[in-house]
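1. What follows is a predicted protein model with its sequence.
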Amino acid sequence: MQQHSLGPILGHIAGKPVQANQVTRKGARWDSGRMTPSDGQDTTSQGVARRITEKAHQIVIYWSRSGATELLASKIANLTNSDVCQITLTNPYPADYLETRTRANRERDTGLTPDLNMQLPDLTQYETVYLGFQTWAMTLSEPLKAFLQAYGNELSGKRIMPFETNGGYGIGNCLDVMSQLLQISGATNYTIERPLTIAGNQVDVADTAVREWCD
């Protein structure tokens, strides 16, 4: 497998280094995140980010392809001292951006979400779930759809704090899709709070926005 650099290490989450190629693309190079490569492992080449303790009352659950969402997740997890659970797939998306886009479009058009390869911890102890994802084609990214279809009912009774990265066009209809999938899954008595939404190439300078949102 061809390896792709994800830029410098910008932080850590659950002891794993965080890299994000998007944040190196400022100005005209940004181009709404187009052509941003990944490492072909959905940023898990250094091992899955996971930290489960007995006393935390909040957990960060997220999926990331090229690292921007993972960097945002690391900021939230470190600021709130939350547990961490990274969403991983049986078949990671390709490192090549165009190949990933083709696959994601096919999944969205057919409604066939990717298979998950993860173990969700018992969420009983958690009051708040920070849920991280991307806006793809102005809607919820396919891995988050898969997660909510499989585990949405586990979010019953939780305070859900959505955070997302995007190409600069905002969150689209992600929250509407999230609500629909939660209802379909049978989740009850949950609340979805105001989302934190950050352009993918601005996550490295979003500390103030993250802190204010967490507060």
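-> Noted; the coordinates are in hand.

2. From now on I want contacts and neighbour counts done on CA atoms only, so please keep to that.
-> OK.

3. Straight-line length of stretch 79-93, end to end?
-> End-to-end distance for stretch 79-93, by CA to CA, to the nearest Å: 29 Å.

4. can you check stretch 109-119 too?
-> Start-to-end, stretch 109-119 (CA to CA) is 27 Å.

5. tell me which residues of it are tucked away?
-> T113, P114, L116 (16 or more other CA atoms under 10 Å).

6. One more: stretch 129-147?
-> Within stretch 129-147, the residues that qualify as buried are 129-137, 139-147, counting by 16+ other CA under 10 Å.

7. try stretch 64-84
-> So, applying 16+ other CA under 10 Å, buried residues of stretch 64-84: 64-78, 80, 82-84.

8. again, but for stretch 150-168
-> Neighbour-count burial for stretch 150-168 flags 151-168 (criterion: 16+ other CA under 10 Å).

9. Give me the subset of those lying in strands.
-> Here DSSP state E is the test, and the buried residues of stretch 150-168 give R159, I160, M161, P162, F163, E164, T165, N166 as lying in strands.

10. show me the contacts for the last one.
-> Contacts were defined as CA atoms under 8 Å, 6 or more residues apart in numbering; by that measure N166 touches S32, Q134, T135, W136, T197, I198, A199, G200.

11. another structure for you, compare them:
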Amino acid sequence: MLTRKEFLKAILLAAAAGSTTLVQAQTASKTLVVYYSWSGNTREMAQAIAKELKADIYEIRTVTPYPEAYNATVDLAHEQLRQNARPAIQKDVPDLSQYSTILLGTPNWWSHVAMPVFTFMDQNDLSGKVILPFVTHGGGMSSCERNIRNKYPKADVREGLAVYGSSFSLDEIRQWLKENKIG
């Protein structure tokens, strides 16, 4: 039989353990917008999404920037894709374990996610998370959503949003989030 003191101590320990679980559960439900942008289109969209959701935001940045000239970047991106290259990215990724939902943004480069996004995906396991892809493009979603689904078969990858250039609207974003039960 427990003494009164032992009983009260056990109750306090159980309550403390319960509140720790609650804090962890609240932390794990956070949302992060992760994106790579070369021209700024994907950045603008990512910022609008993060503002709409009041979510944290993280920009994937390459160690060596892509050329400023469009054609030089297109050529380099094509060569990297052909070689399955992974450009080095900055190693300042936030602790992803605190997020349950990741919105992953990329430009469509040669019908795939941009190579820096491939690097991010290779370096970060998002299994068990909800992932919403968003893509800025000049030619559709192409294989971008499939690239993400293939990389994260143990994640809940939901329907992506593809937007031509910088032509997104807040209504379009809100509808997409609503359809995916986010926000």
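-> Cool, the structure landed. Because the structure is a prediction, the values reported are computed rather than measured.

12. Put one on top of the other, what's the TM-score?
-> For this chain pair, the superposition-based TM-score is 0.78 by TM-score structural alignment, normalised by the length of the second structure; 152 aligned residues with a CA RMSD of 1.6 Å.

13. Tell me the one of the buried residues of stretch 109-119 of the first structure nearest H57 of the first structure?
-> For those, the closest approach to H57 of the first structure (CA to CA) belongs to L116, at 24.7 Å.

14. Which residues are in contact with that closest one?
-> L116 of the first structure sits next to I87, T88, L89, T90, P143, A146, F147 when contact means CA under 8 Å, 6+ apart.

15. What is the longest strand of the second structure by residue count?
-> From DSSP E, the single longest strand across the second structure is strand 99-109.

16. Over in the first structure, find the residue span that strand aligns onto.
-> Under TM-score structural alignment, strand 99-109 of the second structure corresponds to residues 126-136 of the first structure.

17. residue ranges of the strands in the second structure, please?
-> Under DSSP E, the second structure gives strands at 30-35, 56-59, 99-109, 112-113, 130-137, 156-157, 161-164.

18. can you put the ones you listed in JSON lines and add distance to K5 of the second structure?
-> Below are these laid out as JSON lines (distance: least, CA to CA, whole Å):
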{"stretch": "strand 30-35", "distance to K5 of the second structure": "39"}
{"stretch": "strand 56-59", "distance to K5 of the second structure": "44"}
{"stretch": "strand 99-109", "distance to K5 of the second structure": "39"}
{"stretch": "strand 112-113", "distance to K5 of the second structure": "60"}
{"stretch": "strand 130-137", "distance to K5 of the second structure": "45"}
{"stretch": "strand 156-157", "distance to K5 of the second structure": "47"}
{"stretch": "strand 161-164", "distance to K5 of the second structure": "58"}
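
19. how about these, which one is nearest L76 of the second structure?
-> strand 99-109 (10.5 Å).

20. Please name every helix or strand in contact with the closest one.
-> On a contact count with 3 or more CA pairs under 8 Å, 6 or more residues apart in numbering; DSSP states H and E, strand 99-109 of the second structure meets helix 4-28, strand 30-35, helix 41-53, helix 70-83, strand 130-137.

21. Let's have these in JSON lines, adding distance to Q98 of the second structure.
-> Converted to JSON lines, those look like this (distance: least, CA to CA, whole Å):
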{"stretch": "helix 4-28", "distance to Q98 of the second structure": "5"}
{"stretch": "strand 30-35", "distance to Q98 of the second structure": "7"}
{"stretch": "helix 41-53", "distance to Q98 of the second structure": "16"}
{"stretch": "helix 70-83", "distance to Q98 of the second structure": "31"}
{"stretch": "strand 130-137", "distance to Q98 of the second structure": "13"}
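
22. and of those, who's closest to D156 of the second structure?
-> Nearest of those (CA to CA): strand 130-137, 4.6 Å.

23. The closest one: how far from the chain's middle?
-> 8 Å (CA atoms, centre = their mean, to the nearest Å).

24. Superpose on the first structure and give me the mean offset of that strand.
-> Relative to the matching residues in the first structure, strand 130-137 of the second structure has an average distance of 0.6 Å after the fit, by mean CA distance after the TM-score superposition for the first structure.

25. Give the aligned range of that strand in the first structure.
-> So strand 130-137 of the second structure sits over residues 159-166 in the first structure, by TM-score structural alignment.

26. Please pull up the equivalent of Q86 of the first structure in the second structure.
-> Checking TM-score structural alignment: Q86 of the first structure goes with E59.

27. sorry, back to before: E99 of the first structure: which of the buried residues of stretch 109-119 of the first structure is nearest?
-> P114 (14.7 Å).

28. Tell me which residues touch the aligned residue in the second structure for that closest one, please.
-> Correspondence of P114 of the first structure to the second structure, assessed by TM-score structural alignment: P87. By CA under 8 Å, 6+ apart, the contact set of P87 of the second structure is T62, V63, T64, M115, P116, T119.

29. and the residues you listed as TSV, adding distance to L32 of the second structure?
-> Formatted as TSV, the contacts of P87 of the second structure follow (distance: CA to CA, whole Å):
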residue	distance to L32 of the second structure
T62	19
V63	22
T64	24
M115	20
P116	18
T119	18
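
30. Would you agree I76 of the first structure is in contact with C214?
-> Yes - with contact defined as CA atoms under 8 Å, I76 of the first structure reaches C214; the gap is 7.4 Å.

31. N78 of the first structure and Y130 of the first structure, how far apart?
-> From N78 of the first structure over to Y130 of the first structure (counting by CA to CA), the distance is 12 Å.

32. for I171 of the first structure, same thing?
-> With CA to CA as the criterion, I171 of the first structure and Y130 of the first structure are 16 Å apart.
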